[in-house]
Each structure stands twice: as C-alpha cells, then as structure tokens.
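Asks: model the following, please.
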Amino acid sequence: MLIAGRYQLNTTIGRGAMGEVWRAYDQMLGRPVAVKVLLDRNADPTADSRFRLEAQTAGRLHHPHVVGVLDFGEHEGRLFLVMELVEGDSLARVLADDGPLPAEQVAAIAAQAAAGLAVAHEQGIVHRDIKPGNLLLDTNGTLKIGDFGIARFMDDPSGALTATGQIVGTSLYIAPERALGKPAGPASDVYSLGCVLYQLLTGRPPFRADSPIAILHQHLDATPVPPRELGAALPPAFENFLLGLLAKRPEDRPTARQAADWFATGAWRGRPEPLPAAAPVPAAAPIPVPAPAPQSPIPPRTKGAATTYKLPSALPGHRAARPRSSSGNRRARPSLRTFVAGRPRAVGLIAAALLFLTAMYVGMSVFSPDSSSAETPQETGRSSPATPTP
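Replies: Just a heads-up that it's a prediction; the model follows:
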C-alpha cells in the first residue's frame, strides 16, 4: 500500500488502541520509516484530536532518546503519522524474552530514558504513559521513547482530551497523584519510569493485584518491596535511588534531569567520593627545658660500705612545718625533756641554787648551839666521856 504517493507500507510491526504501526519505505528520500495509521476515527470521538496532538507533541522534540516525528497527513480519510524507524524491540519484548536485566544495563536504560523525559518536560510536555511497551531499544542499545499518543501540554489542561475524572494510562505504572484523579506532571513520568526500572531489575512491577482498582490502592498506600529482597543484584545506592523514584509524594521524587545525571555519572555504583588530601600538620614548637640546678658530687661508694646522705630539713625560703598532735587541730605541748634540753642556761641556775641551799642546811646543822660541848676539857688529864656528834 502506498500512502501519500511516497510511503510504501510493507509489514505490520505493532498495533495499539488508536492505530497500527507499519514498517515502510520513504520513496522520496530513500530511507526506511515507521508509519502509524489511525484505525477508526468513529470508534473514539477524541481519536482524531489525540492523533493530531501526538504529532504536534512529538514534532516539538528533537533528541536522540525520543522517537522523532517526520511527517503527518491524511490519506483516504485516515490520518497517518510518519516517524523514524527504530530497528529493535521494546522493553516489553525484552522482558518477555530475557527476563530481569543486570544492573549495568538497567542503569544505562535509566540514564537515557530520563534524559529523553527531561527534554520533553523542558518543552512543557508530559508523556503520561511511560511503560515497557513505549520504550524502544535499537540494535546498538540506544533507548528511544515513543508513543506520545496520550501526552499533554502542561500549559494546556485540555490537551488530555479525556472526560473529567477519567484516568488515562496503564495502572501498573501510574503515579499515586494520578490515581487520585489529579493532573499529571513531570513527577508522574518519573514515578512511571521508576516502576519500569523496578520491573527490569526484578522481573515484576512493584505492585500487582487482581484488578486495576486494587493496583491503584497499592500505588497510594503500599510500600514496594526492596528489589534486593527479591533477588536483584544491585548496589545499595541504586536501590535507594530507585525507591526515591517511587516516593508517594511528587515533591519527594528527583526530577528527570537529576535522575539522568545521577545514572550517567555512575553514581548508582555507590563508589565513595575521593577524600581531599590531608593538610600538613605544623610541627610543634619545642618546649624549653630549664637547666638542671648544680648538685654536689656524689662520692663513689666503696664496696661493702654504706653511704649516708643528709637531706635538708627545709627548702630555702620555706619554714619547716610544726608537728601536729593526734588530736588534729590542737597544738602539741613540748615535753619536759624538750623544755630542759632547749634551755641549758636555766638548768645550770637551778642546779646552783639547789646546791647552795643544801650547803646552807648542812652548815646550820653542824654549827648549831645544841650540838656543842657543855664543858671544856680539864687539864688533869682525865678525859671525859665524848659526846657523840650528831
């Protein structure tokens, strides 16, 4: 089938709610392209407007990680959108074929997807449907974000083109604020990207239930199981940042630009930052040591002899401490021996006085009149009996 006289449709490579995607060839420029054709304009009254919105939205984005829009038109009553052809599979097909991916590959996908979202957000565009099926990997491993079919302009609330209260998007990857019916913002795309990365690491989305309503309640209230508890081999830094992408409040999540830079710089490995070189420690100033006081020489000891040294009774300029009695604060009284020994002159005077009194007493006893003879001896020669001297 030839569309618009230049796009030759060859094989179908995808089909969605709004249309189908064909592998085609641009005969005018001689290159392969992808052509998305709107299926039935009558099935959904907003399909025409949403299809045009997708063309306008993607047409404003020119980035290596966003599928570029090349042309838009109508052929035989059917709208078509010409995009660059991505040779490869979507992440949904990769998960189905290979299961969980290693942390190194998931980090590379995260950096590229976040960079593409950052460009869209800077242009005022919210994707609103980030999921594995809309993230494409080419043969070189380059990721591209596609399908801006339900994207909206942040400065145009009517860009969603949905009825009031209707939730647009996939429940497995929808942000909590959108589950409450609030408008989608850039943080909503970041949350959805976190859900995709979680599934790439563990093989399952963070929340599962039997009905979409039950899944929405889990997005609002439940805490996701840390991926490492499910067997995912990834550094703790990666896990902590991923759980930050899944924060319940939009203001607690990093921006798409911050996430892109964080993954691109390898911070997800959790390598410590290099420490600054230690500043040299200044040498301490030498402490002056006073010269030792001169000491008298110590005589050498002779073998077998003991040498006695006399210690000073008190240091110069200090009074010797007086002895204290055992009663504590009472002063000790000197003994008689201390009194006598301390006063040799007084002792001599007392001894002389005692000797004088003793001599006087003896003399009085000898020369007393009661002790003399009553009679003088006669010259007759007879001796009278002697009177004993007392």
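Asks: please count neighbours and contacts with C-alpha atoms only from this point.
Replies: OK.
Asks: tell me which element Leu136 falls in.
Replies: strand 135-138 (DSSP states H and E).
Asks: ok, and the closest non-adjacent residue to Gly99?
Replies: Nearest-residue entry for Gly99: Gly203, 5.8 Å, with adjacent residues in sequence omitted and distances by C-alpha to C-alpha, 6 or more residues apart in numbering.
Asks: quick one, what contacts that neighbour?
Replies: Leu95, Gly99, Pro100 (C-alpha atoms under 8 Å, 6 or more residues apart in numbering).
Asks: distance check, it against Pro100.
Replies: According to C-alpha to C-alpha, to the nearest Å, Gly203 and Pro100 sit 5 Å apart.
Asks: residues contacting Trp268?
Replies: Counted by C-alpha under 8 Å, 6+ apart, Trp268 has contacts Ala107, Pro235, Ala237, Phe238, Phe241, Trp262.
Asks: so the last one belongs to a helix, correct?
Replies: Yes. Per DSSP: H, G, I helix; E, B strand; the rest coil, Trp262 lies within a helix segment.
Asks: sec struct for the nearest residue in space to it that is not next to it in sequence, please.
Replies: Leaving aside its sequence neighbours, Trp262 sits nearest to Trp268 (C-alpha to C-alpha, 6+ apart; 7.0 Å). Using three-state DSSP, the structure places Trp268 in helix.
Asks: and the gap between Trp268 and Ser192?
Replies: 19 Å.
Asks: same question, Ala264
Replies: From Ala264 to Ser192 the distance is 19 Å (C-alpha to C-alpha).
Asks: then Ala346?
Replies: Relative to Ser192, and taking C-alpha to C-alpha, Ala346 is found at 117 Å.
Asks: let's compare: structure for the following, please.
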Amino acid sequence: MKYGRYEIIKELGRGTMGVVYQAHDPQIDRMVALKVLRPDRVVSRDFVARFLREAKAIGRISHAGIVTVYDVGQDHDTIYIAMEYLEGRPLNEVMKDRTLPVDEAVGMCIQVAEALDYAHSRGITHRDIKPSNIILTPENRIKLTDFGIARIEDPDAAQQTQAGDILGTPVYMAPEQVLGQKADGRTDLYALGVIAYEMLTGRRPFGGGNIAAIFQSITHQSPQDPMAVGDFDNRALADLILKSLSKKPQARFQSGAAMSDVLKQCMTRDSTVFLEKPLPTQKTTSTRKKMVALAALLCLAVGAIGYMVIPKPDRSPAGRPAVDLPTPTPTAAPEPEPAPLPLSTLSVTSTPTGAQVFVDSLFKGNTPVDISLSPGRYEVRLNLPEYYEWEAQLQIGETDSTPLDVRLIAISQN
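Replies: The predicted structure follows:
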C-alpha cells in the first residue's frame, strides 16, 4: 500500500489523531515515519487543521533534539506527514516500573529543556510534553515528537482553537491548561517538571481517580517534596522541580535555557543553587529535625512550669470552685458536607453495536449502555476489534440524560 510515493512497511502505533507507519521513500531510498490522519478525523475541520499544524510547526524548525519533518501530502482521502524515522524507545517505556539514577534523569531533562528553548524562541509551544512524546535514541539522545496540538505565534493565522478548549494529556497539564487559559513556553517547562518528578520518585506529583480529581489536584494541591517521596539526596534538584511545578507561570523558570542552566548546576559536586524565590522546603532534613525537637522540649518545659505555678482552686463545701474559672470556648460545629451533585445519564450507542466503552480509562460496558455520571468533563473512549478507536472529551451537564451516538470506522476502509 502507498500514500503518495511512500510504500508502507508496517504499522508502528496508533492514537487519537492517526496511525504511524514505517514507510520507504523510493525517491531517496530512506526509511521514514509516516503519520496518517484517521479517516474519521478528516470530516472535522478542527482535527485536520490541528494535524496540518504539526507539520507546519516542526517543519519550520531544525534542532538535534526535535524530530525532522520531510514532507506533507494528501492521498486516499486523508492527509499524511513524512518525518524522520527514529530508532529508540519512548521515555515512558524507559521509566516503566523504575526510578532513574539522578545523573541519567537530569541529563535527559537538560536535553529536553534545551530543545524546548529552541522551539520557544521560534514561537512554538508544544502543549503536550509527556514521556511518550520523548524518544530516547540508542546514543542516549532525546528527540521531541508529536507537535499535533502545538501553538504557533503567528499573528496572521486564524485562531484554530476556541477560548476555553482544553488540550493536552491531563496528568502533565499545567494549571493554566486545566483552566482553559493561554499556554506558553512555561507550560511546557511545567510538564518537564512533572516528568522529572516522576523519573526520580516513581510517581506523579498530582493524581486522582478521574479527570476531575486530577484537575482539582493540579489547580489546588501542593506536591509533596520529591526528596520525601523518592530515594535521592539532592536538595537543589528537589527545589528546582518544585519551582517548575509552581501554580503561577511567573513563579516558574521563564525559559528552557534558564532551567537547563540550573539543572547543570545541580550536578556539580559542591554547588549550592539559589532559586529566585526560596521555597519552604529548602531547609535541610537535619535542620528540620533539630527545630522539631527543640520545639517539643520548649512545650514540655512550659507545661511543667505552668503546672507548678498555677494554684489549684479552693473548693467550697458544695464541691464547687471558690473562684470563677474561664468558661471553655465551645468548639465550632464542623461544616456540613456539601450535597453531592445530581447524577446524569450518559447514553452511549454505536454503529456497529458491542463496542467497549471506557470513561476516564474505566470500563463501563458495551454499547448500547447507560452510564451514571456527576456533571463534569470526562474522557470517553470506544474500542471494537477491526475498527478505529474513537476518543473524545465530553462535558456532562446537569441534564437528566446526555445521548452519545458514535459511528465507528472499519480499518478495512482505510
């Protein structure tokens, strides 16, 4: 099978946007990675524009840490992008079920920060930095891929995304993305901070059982100190990660170059790295332990002195205190729990029927199926053998029922 002049060798992977093939370019006799837009996405102008934006975004930049785009074209009623064929492993496979040594993790973060600095300097924000979009080559070099939702600073271009749209992968999204606000280079550096946290501790700084819980954690909760969670001892590096995870963009690193410089300092033998705004966690563990012990001793001493100095009240014959003691302040009654939000019904049907339905990665049954959900935003995915996977984010309101009818596209139609 061919797309344009490219001869398909084998499928490499597939996702929400399209299918990636290994293909051969006979014109110059080289292997390429061919990303082909899924047929069911071609009918959507938004998805077509986003797909073409990937080619435009990475086609205008040239950096050793960013995948090279060779060509873009149309065939078989769809669109394809021919790009550099990479040998290596995605970072999520490298990180699977293990933490990375500090020098290895920092080395990769430095490369990503420098590649992002280059892209940002040319007006491109990736907006979906995550381990699966970072390829580690056999030479231990990283390559950034998948600029499918990149934002390009182009004042002459029409606005491609409506205000308030949420794009990205939930666990790596910055607070401004969650809130549907403008993303810039500091958004990408936030995601790199999440990856660094995950590489060194084996867990993510924010999480939850569903997208709503993850978004709540990202926007309102503070991450645990990575040194308290992970098995490494580098205070400067832990502070760097916490700085990159700041809720407000202005409190993070303002460029990839600045983040890269501090990462390099973290690896010098006797360096002490001072960040612009000292973080509460910058005190050493031993200092904290000494302060806690001192506070405990002071409390015991004050309590003992108070017990010896304060006289016992005389009792009257009736057994009541001879002096008036202060009336204890009544404890405030706990605030009542907020009433649970009313449940709505998401009624999912598909053509053909029998597709597996997942909501926030949890299996909910086969179509047709009714699913009770609280109002909020959910990621819905349908799977059926021999058909392309269907996936979308839905906003469930407070109505009694929300219908969803999905027409699945057979792979054989490709």
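Asks: where does the TM-score land?
Replies: The TM-score (TM-score structural alignment, normalised by the length of structure 1) is 0.66; 270 aligned residues with a C-alpha RMSD of 1.8 Å.
Asks: the contacts of Gly203 of structure 1 into CSV, with extra columns for distance to Val35 of structure 1 and neighbour count?
Replies: Shown next, in CSV, are the contacts of Gly203 of structure 1 (distance: C-alpha to C-alpha, whole Å; neighbours: other C-alpha atoms under 10 Å):
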residue, distance to Val35 of structure 1, neighbour count
Leu95, 25, 17
Gly99, 29, 16
Pro100, 31, 19
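Asks: what about those residues, which are in helices?
Replies: Leu95 (DSSP state H).
Asks: what's in contact with stretch 167-182 of structure 1?
Replies: Contacts of stretch 167-182 of structure 1 (C-alpha under 8 Å, 6+ apart): 128-131, 150, 162, 165-166, 183-184, 188-189, 191-193, 195-196, 205, 207-208, 212, 215-217, 219-220, 248-250.
Asks: grab the longest helix from structure 1 for me.
Replies: helix 344-366.
Asks: which bit of structure 2 covers it?
Replies: Using TM-score structural alignment, helix 344-366 of structure 1 lines up with nothing in structure 2.
Asks: can you show me the strands along the stretch 1-150 of structure 1?
Replies: 2-3, 7-15, 19-26, 31-38, 69-75, 78-84, 88-90, 125-126, 135-138, 143-145 (DSSP state E, counting those that start in this stretch).
Asks: in the fifth one, what's buried?
Replies: So the one you mean is strand 69-75 of structure 1. By neighbour count on 16 or more other C-alpha atoms under 10 Å, the buried set for strand 69-75 of structure 1 is Val69, Phe72.
Asks: which SS state does the closest residue to Gln395 of structure 2 other than its chain neighbours fall under?
Replies: Of all residues not flanking Gln395 of structure 2 in the chain, Arg377 sits nearest, at 4.4 Å (C-alpha to C-alpha, 6+ apart). Look at Arg377 of structure 2: counting by three-state DSSP, its state is strand.
Asks: list the contacts for Arg377 of structure 2?
Replies: Ile211, Ala212, Gln393, Leu394, Gln395, Ile396.
Asks: and Leu357 of structure 1, which of the strands of the stretch 1-150 of structure 1 is closest to it?
Replies: When the strands of the stretch 1-150 of structure 1 are compared by C-alpha to C-alpha, strand 125-126 sits nearest Leu357 of structure 1, at 137.3 Å.
Asks: tell me which residue is most central in structure 2.
Replies: Computing the C-alpha centroid of structure 2 and ranking residues by C-alpha atoms, centre = their mean puts Tyr172 first, at 0.8 Å.
Asks: please report how far that one lies from Asp188 of structure 2.
Replies: 9 Å.
Asks: what sits in contact with each of the two?
Replies: In contact with both Tyr172 of structure 2 and Asp188: Asp128, Ile129, using C-alpha under 8 Å, 6+ apart.
Asks: so of the contacts of stretch 167-182 of structure 1, which ones are in strands?
Replies: Judged by DSSP state E, strands contain none of the contacts of stretch 167-182 of structure 1.
Asks: give me the buried subset of those residues.
Replies: Members of the contacts of stretch 167-182 of structure 1 classed as buried by 16+ other C-alpha under 10 Å are 128-131, 150, 183-184, 188-189, 191-193, 195-196, 205, 207, 215-216, 219-220, 248, 250.
Asks: tell me which of the residues you listed fall in helices.
Replies: Among those, the members found in helices (DSSP H) are Ser188, Asp189, Tyr191, Ser192, Leu193, Cys195, Val196, Ile215, Leu216, His219, Leu220.
Asks: look up the closest residue to Leu136 of structure 2, ignoring the ones flanking it.
Replies: Ile142 (4.6 Å).
Asks: typo on my end, Leu245 of structure 2
Replies: Per C-alpha to C-alpha, 6+ apart, closest to Leu245 of structure 2 is Tyr190, 5.5 Å.
Asks: and if you look at Ala251 of structure 2?
Replies: Lys243 (7.0 Å).
Asks: so Thr402 of structure 2 makes contact with Asp370?
Replies: No. The pair Thr402 of structure 2 / Asp370 is not scored as a contact, 9.5 Å apart, by C-alpha atoms under 8 Å.
Asks: and for the two, which residues touch both?
Replies: Thr345, Leu346, Ser347.
Asks: right, I'll leave it there.
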